[in-house]
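Asks: coordinates only, no sequence provided:
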């Protein structure tokens, strides 16, 4: 089975990818991170069957609808959430199949009225959303939350799993990635040890927390499964050429596509001068700027025109692409495979002296 834990630094949200037999599901995707998630799915050779939300989030917008638009994946979350556009409303006891594996759906209301926990078939891991966090839990003061319900949910549906079951929450604000049933039973200050329902309710009813900053935007959007108002979204791929986003975050252009768009872009070759005129040659119209000098020559490039970075294999030029993007260039791509790939495909080169 393939398992990946992904992170959105803005909302401190964890997204989880599980795959088996060429099929995959994503748990708690974030709208802005959809291009990243789809790049990983493609690179791992998976087909995304569905996105699963543990609840209607108040601190970020789900990527469920955007994923559906991009690859046709299903949208699944609790029937109790009452969200529009969900094509698979989930209830306690449902199973979500992917390849030869499945997730069991457990209703764990209390943080919100529509919270779910997803438990892997062998009970080796569970995805608890905000119902149970690492040494904590989600708040219970809005969206139908209830400390009494949350106490019963966590104690009855999550902490009854085997001691060695790994628990993966929807958030952690300290960078901690995983816990276990045994740890939370023993060390969770709100829900572990000898804490009873009265202790827990008394604590939760006196947190006096401000509402999440995104709540006015996130909740209405998530009740539409992440669909923007008006039903439109920004394109996932830049329009100036056919590009592919790699999981590293770098946009790549295939050699033939660059050949077709060469007159419309700036080409910067970031190799050293001797490489520029070696047996691989260089691209016609390319400008030699070694990677070590790139940041000192940014003013020499047109920020309004796309720019493609090139090197021998695509490694140095990938770094150049990152540097150019961080420097504010909006249309940047790396030549996939570099000059080695270009030469292999027998595309035209220049070999004039610098």
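Replies: Perfect, I can see it now. Just so we're clear, the structure is a prediction, and the values are computed from it rather than from any experiment.
Asks: hey, let's count contacts and neighbours off CA atoms from now on
Replies: OK.
Asks: any idea how far residue 9 lies from residue 238?
Replies: Note on residue 9: its distance to residue 238, by C-alpha to C-alpha, to the nearest Å, is 23 Å.
Asks: comparing those two, which residue is more hemmed in?
Replies: Counted by other C-alpha atoms under 10 Å, residue 9 and residue 238 do not tie: residue 238 has more neighbours, with 16 against 10.
Asks: for the helix or strand where residue 67 lies, what is the distance to the chain centroid?
Replies: Assigned by DSSP states H and E, residue 67 belongs to helix 64-71. With C-alpha atoms, centre = their mean, to the nearest Å as the basis, helix 64-71 stands 13 Å off its chain's centre.
Asks: angle of the helix or strand following that helix against helix 64-71?
Replies: Using DSSP H and E, the next helix or strand after helix 64-71 towards the C-terminus is strand 74-78. For strand 74-78 against helix 64-71, the angle by axes from the mean of the first three to the mean of the last three C-alpha atoms, to 10 degrees is 160 degrees.
Asks: which is the next helix or strand following strand 74-78?
Replies: Past strand 74-78, the next helix or strand by DSSP H and E is strand 88-90.
Asks: which residues are in contact with the following helix or strand past that following strand?
Replies: Note on strand 88-90: by DSSP H and E, the next helix or strand toward the C-terminus is strand 95-98. Strand 95-98 has contacts (C-alpha atoms under 8 Å, 6 or more residues apart in numbering) with 19, 20, 21, 23, 24, 25, 49, 102, 103, 104, 105.
Asks: let's see that with 10 Å instead.
Replies: 1, 18-25, 47-50, 52, 76, 88, 90, 101-106, 118-121 (C-alpha atoms under 10 Å, 6 or more residues apart in numbering).
Asks: separate out the buried members of the residues you listed.
Replies: Buried members of the contacts of strand 95-98, counted by 16 or more other C-alpha atoms under 10 Å: 18-20, 22-25, 47-50, 52, 76, 88, 90, 101-106, 118-121.
Asks: one more to weigh against that first structure:
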């Protein structure tokens, strides 16, 4: 079996590609809207045909790529029937078998993080894709989307922990750089439900967490209940001059790795305040033009037109607005540095 674990650093989401080496039919689990071009490029390079996209649940931290992948490839969209998401072509029930030629998955209803969570285990029970139900040394929260700590405890201990100890666990997220665990490991070492924790231990732990409201829930959940389809049913055209990722709101972004390799072929526009520029020597080596965001509309003539423009700021928020201003003014080849200079400095 062809197997790839892909990662979206913005949402810390894992996307999984599975395909049969002979049939060359592929499925994706938990694809991310912003990574559509990456996923399609990999599928093309491996000579595969995408037949199925599966969402483990209605995510609250990113928008699924299911709808746009169906539009691009004609693949089916699958998720739990309990979610009742629109645009789904294959609603799934507990115990159902789904997949593509050569790759079969058994659906396991594992509610608790949300009401519609589902895990997927391979036919030989060597791998299980647990969504947010079971994470590496943790689990998903249970305080929104009909979540229930008691149901989550039952889903983990009665459904997932009944799989062989050797079964490898592949979650939808990890925030510490870990990429795989096993059922046996989580039984012994999971910080919330392992080492013999009973339901009272678990429920009291979960209820005491008091986590902040997910930042993107108001945008992501309604979109994911449409399988990722925008409200108007249309996507903006994707630019092709660089390794562009479109946010769900249509802002083209580019990452720091691409920028560092292509500095000579773009104009770098810094839209921070003058004091910020002086305090950041790194930016001075990257930037071609400095125009504070508040002045940009009045100084558009100061932005060169001969090369694509990459706008940057501290976090990527101001530069996204700069991109919108430039596009409204007729600049077609323009993008925002996705995580800003702060991420570049953190990454060294």
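Replies: Looks like it arrived, so ask away. This one's a predicted model, so the numbers in the text were calculated from it and none came from an experiment.
Asks: what's the TM-score here?
Replies: The TM-score (TM-score structural alignment, normalised by the length of structure 2) is 0.70; 261 aligned residues with a C-alpha RMSD of 2.7 Å.
Asks: state the distance from the equivalent of residue 224 of structure 2 over in structure 1 to residue 319 of structure 1.
Replies: In structure 1, the residue paired with residue 224 of structure 2 according to TM-score structural alignment is residue 222. Residue 222 of structure 1 sits 36 Å away from residue 319 of structure 1, taking C-alpha to C-alpha as the criterion.
Asks: these two: who's more crowded?
Replies: Neighbour totals were compared for residue 222 of structure 1 and residue 319, and residue 222 leads with 25 against 16 (other C-alpha under 10 Å).
Asks: buried residues, the strand or helix carrying residue 218 of structure 1. List them.
Replies: Using DSSP H and E, residue 218 of structure 1 falls within helix 215-222. For helix 215-222 of structure 1, burial by neighbour count (16+ other C-alpha under 10 Å) applies to 218, 219, 220, 221, 222.
Asks: what stretch of structure 1 does stretch 35-45 of structure 2 fall on?
Replies: Stretch 35-45 of structure 2 maps onto residues 33-43 of structure 1, going by TM-score structural alignment.
Asks: so what touches that stretch?
Replies: Contacts of stretch 33-43 of structure 1 (C-alpha under 10 Å, 6+ apart): 4, 6-8, 15-19, 22-26, 29-31, 44-48, 62-67, 70-71, 235-237, 244-250.
Asks: please enumerate the helices of structure 1.
Replies: 34-43, 64-71, 147-153, 181-187, 197-204, 215-222, 255-261, 273-276, 315-326, 338-344 (DSSP state H).
Asks: would you mind giving the ones you listed as a markdown table with distance to residue 81 of structure 1 added?
Replies: As requested, the helices of structure 1 are exported to a markdown table (distance: least, C-alpha to C-alpha, whole Å):
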| stretch | distance to residue 81 of structure 1 |
| --- | --- |
| helix 34-43 | 22 |
| helix 64-71 | 14 |
| helix 147-153 | 15 |
| helix 181-187 | 26 |
| helix 197-204 | 22 |
| helix 215-222 | 10 |
| helix 255-261 | 45 |
| helix 273-276 | 59 |
| helix 315-326 | 39 |
| helix 338-344 | 49 |
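Asks: count the neighbours of residue 230 of structure 1 for me.
Replies: 6.
Asks: next one: the one 3 residues further on
Replies: Using other C-alpha under 10 Å, residue 233 of structure 1 has 12 neighbouring residues.
Asks: quick one: residues contacting it.
Replies: 65, 66, 69, 227.
Asks: among those, name the buried ones.
Replies: Burial by neighbour count, 16+ other C-alpha under 10 Å: within the contacts of residue 233 of structure 1 this picks out 65, 66, 227.
Asks: got those residues as CSV, with distance to residue 156 of structure 1 columns?
Replies: As requested, those are exported to CSV (distance: C-alpha to C-alpha, whole Å):
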residue, distance to residue 156 of structure 1
65, 32
66, 34
227, 34
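Asks: pick the one among these closest to residue 338 of structure 1.
Replies: Set against residue 338 of structure 1, the nearest of those by C-alpha to C-alpha is residue 66 (31.7 Å).
Asks: so how far is residue 56 of structure 1 from the closest one?
Replies: Distance, residue 66 of structure 1 to residue 56 of structure 1, by C-alpha to C-alpha: 16 Å.
Asks: could you do residue 176 of structure 1 as well?
Replies: Distance from residue 176 of structure 1 to residue 56 of structure 1, by C-alpha to C-alpha: 23 Å.
Asks: comparing these two, which residue is more hemmed in?
Replies: Looking at residue 176 of structure 1 and residue 56 with other C-alpha under 10 Å, you find the greater number of neighbours at residue 56, namely 29 against 11.
Asks: closest one to residue 159 of structure 1 among the helices of structure 1?
Replies: helix 181-187 (5.7 Å).
Asks: which bit of structure 2 covers that closest one?
Replies: Going by TM-score structural alignment: helix 181-187 of structure 1 matches residues 183-189.
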